[in-house]
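Q: Sequence and predicted model, in that order:
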Amino acid sequence: MKWKLIFALAFAIIGISAIKNDDPLLMPRLSAYHLDADAEFIKYEVATPLFSDYAEKERLIKLPKGSTLTVTGDGLPVFPDGAILVKTFFYWRDKRDTTRGKQLIETRLLIRSAGGWQAGTYVWNKEQNEAFLTNTGQKADISWIDATGSSRIIHYRVPTSSQCATCHKSNDGIIPIGFKIRNLNIPVTRNGRSVNQLTWFAERGILHPINPSSYPTLPAWNDTAQPTEQRARAWLDVNCAHCHNESGFCSKSDFRPAYENTLSQTHIPDKKKRILSFLRSGRMPLLGTTVVHKEGLELIENYLNKK
């Protein structure tokens, strides 16, 4: 799309620092991290995920032995140096029958070191047995069958290092996006039992015991049992607020869709037409998408048309 080329030029003009993948923390091969064999990597889930061209995601966290996350509110916790966040993007070959397996596309790492974050992107090979570090991005046509039985093709784009730095931008550094306490404060199934995820983290020793009911929960955007407004606000928070905030890429905009803001602080009603225009044209989220999130768009349309 022409608008994406324009944004690529804008990145260079305004001087956003690209993430450099020559840091010694980043191994050239993903297998060096032993993601499957290392029991210290703990699976986690989020209430509402960032939309990424309908890709599925598997998320892991690892902390150095003896260290814990520090909760200071319902946003991002404080991470110890040595923390690793992992997110693998994949498609089920047939979402109706997951026994047919996955198509692994990319795995992204965030590693905490010296008080900052280093990011690396690993692209999986055709044999699906290894992923290799890259900072130049990649394009791939992915064929899969969705839950309705329809054959789909996604012109998937692995982001470049500068694009990663854009979405994760926080002033002059980068930070995680989805690992917020309110987005983690949900029931999950572990070892055959239902448990609050924050409680599970405490049981695994990466979080001091806390009372989950003392913290809010971000609604799941597709949970129709929840009010439309709360679901829509959650979708906008996860898909837009990482750029539209005081220290993000779109800091000059007064659009502030973070879930913790009041409606008047977000300026959502004032920007209804612009929000819908961007969503309908596939320009939001800014990066990591090549198609419109139809279901998300329908939700936001239902919400905004009542404003």
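A: Ah, there it is. Numbers count the residues shown, from 1 in each chain.

Q: Please count neighbours and contacts with C-alpha atoms only from this point.
A: Noted.

Q: Tell me where the stretch 51-200 of the chain has strands.
A: Remark: strands assigned in the stretch 51-200 of the chain by DSSP state E, counting those that start in this stretch are 56-62, 84-92, 102-113, 116-124, 131-134, 138-145, 151-158, 169-170, 173-174, 187-190, 193-196.

Q: Comparing these, which comes out most buried?
A: strand 116-124 (a mean of 22; mean count of other Cα atoms under 10 Å).

Q: Redo the strands of the stretch 51-200 of the chain as a markdown table? Include distance to P212.
A: Below are these laid out as a markdown table (distance: least, Cα to Cα, whole Å):
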| stretch | distance to P212 |
| --- | --- |
| strand 56-62 | 19 |
| strand 84-92 | 22 |
| strand 102-113 | 25 |
| strand 116-124 | 27 |
| strand 131-134 | 36 |
| strand 138-145 | 37 |
| strand 151-158 | 35 |
| strand 169-170 | 27 |
| strand 173-174 | 27 |
| strand 187-190 | 10 |
| strand 193-196 | 7 |
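
Q: Out of those, the one nearest T48 is which?
A: Ranking the strands of the stretch 51-200 of the chain by distance to T48, with Cα to Cα as the measure, places strand 56-62 first at 11.9 Å.

Q: and that closest one, what does it pack onto?
A: strand 42-44, strand 84-92 (3 or more Cα pairs under 8 Å, 6 or more residues apart in numbering; DSSP states H and E).

Q: also this one, for the comparison:
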Amino acid sequence: MKKRQHLIMLMLVVGMAAITCVQACQQQVSQLGPFEFLDKLSSYGFFVGETKNLQPAARVLHYTLNTPLFTDYALKDRFIVVPANKEMQYKDSGVLDFPDSTFIIKNFAYRNEAGAKVMIETRLLFKDPQSHEWKVMNYIWDDKQSDATKLIVGKKVPIKFLDDDNQLQQTVYQVPNTNDCKRCHINNSDIQPIGPKVRNMHIGDQLRKWATAGYLKGLPAEEQIPTLPNWQDSAKYTLAERARAYLDVNCAHCHTQTGDAFNTGLFLEYDQHDKNKLGFMKNPVSAGAGAGGMDFDIVPGHAHQSILAYRMNSVEPGTAMPELARTVIHKEGVQLIVEWINSLPKQ
């Protein structure tokens, strides 16, 4: 590990200022054996200046999503690191294909009582050029907010934070271990990115800017790019569209035919049209006591009788859904799903 870091730093100092530390890492993989995650977040050179400011270096692309995953009202910053002389590829199905040696970065922070941003953790995905498979690693920020250190085993962090209504809450934030990360990211037995999907990234002109700059190839005409609704935009999208988008992002990475919860038969993708697979009057397969004594995942017109709404409105282990990624109830998300279920024609 030390040899790798020394080589990287030497290459940067002796005239490779135009190449980020990330690309130097890429070059070292073939020379020093299998890729290994570095000990410190700052060692990658993702950001210029103080690491906590998250100012992206060259080829580190900041991006936003139409509908983000909820994680305890966390503030999230997302980046894709595109390797030198390579580009992302748009596929006909709307899939974004990432080249080997791509990093995907997701930073988590919260607003403290004074409204200041406090870093908690940074998660990395790296597409290994040797195996062509994605690898995961977490980094936890130090108390001084100067850097983040590699963390494999996970950690519980007591925090007090302001939610979206500026109401003070407190919780024990769960920094996941690497196995937790793999569990959510597993799709068809392989680790895959969750957030950066074309339909959820088609917001503003960020995709078009990447295409113009040469970071993204194959982007079709604007009207041909699929778009996932913004769950908060009630002026542009219907209640059903917003609710389905919310369920897609927060649930469908597991609740899909190739996901971790495939055995439940509950599939919540935005383009799923089978009412039984969506849970309409469907008996749960593996909910157990988590069903709260209810008989169906969704009872149209009756949110208070629907297991889906019940589990979203809980933080109890064995009941709460999603069971990973949150420790508090997303009030606004629960309200959206309750309103949607109540609006459905009764059967």
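A: Here it is on my side, so go on. Here the structure is a predicted model, which is why all the values come from computation and not from measurement.

Q: returning to what we had before: between the strands of the stretch 51-200 of the first structure, which one is closest to Q265 of the first structure.
A: Closest approach to Q265 of the first structure among these is made by strand 169-170 (19.9 Å; Cα to Cα).

Q: so where is the closest one in the second structure?
A: With TM-score structural alignment applied, strand 169-170 of the first structure matches the range 186-187 in the second structure.

Q: Give the buried residues for stretch 225-242 of the second structure.
A: I225, P226, T227, L228, P229, N230, W231, Q232, L239, A240, E241, R242 (16 or more other Cα atoms under 10 Å).

Q: Tell me which of the strands of the stretch 51-200 of the first structure sits nearest to C240 of the first structure.
A: strand 169-170 (12.7 Å).

Q: average offset between the closest one and the second structure?
A: Superposed on the second structure, strand 169-170 of the first structure shows a mean distance of 1.2 Å to its aligned residues (mean Cα distance after the TM-score superposition for the first structure).

Q: Contacts for that strand, please.
A: I175, H242, C243, S247, G248, F249 (Cα atoms under 8 Å, 6 or more residues apart in numbering).

Q: For the first one, give its distance to T160 of the first structure.
A: With distances defined as Cα to Cα, to the nearest Å, the gap from I175 of the first structure to T160 of the first structure amounts to 17 Å.

Q: Just want to know which of those two has more residues nearby.
A: I175 (20 against 16; other Cα atoms under 10 Å).

Q: Spatially nearest residue to that one, not counting backbone neighbours?
A: H168 (5.5 Å; Cα to Cα, 6 or more residues apart in numbering).

Q: Quick check, that neighbour in contact with H242.
A: Yes: counting by Cα atoms under 8 Å, H168 of the first structure does reach H242; the two are 6.9 Å apart.

Q: Identify the contacts common to the two.
A: Residues touching both H168 of the first structure and H242 (Cα under 8 Å, 6+ apart) are I177, G248.

Q: Which one's more surrounded, the two?
A: H242 (28 against 20).

Q: which residues are contacting the helix or strand containing Q23 of the second structure?
A: Element membership of Q23 of the second structure, judged by DSSP states H and E, is helix 21-32. Here helix 21-32 of the second structure makes contact (Cα under 8 Å, 6+ apart) with 4, 8-9, 11-12, 35, 43-46, 83-84, 101, 130.

Q: And the counterpart of N261 of the first structure in the second structure, how close does it get to K144 of the second structure?
A: Using TM-score structural alignment, the equivalent of N261 of the first structure in the second structure is Q272. Separation of Q272 of the second structure from K144 of the second structure (Cα to Cα) stands at 46 Å.

Q: do N230 of the second structure as well
A: Going from N230 of the second structure to K144 of the second structure by Cα to Cα gives 35 Å.

Q: got it, and Y173 of the second structure?
A: Y173 of the second structure is 18 Å from K144 of the second structure, by Cα to Cα.

Q: circling back to that earlier point, tell me which of the strands of the stretch 51-200 of the first structure approaches K4 of the first structure most closely.
A: Closest to K4 of the first structure of the strands of the stretch 51-200 of the first structure is strand 151-158 (Cα to Cα; 11.9 Å).
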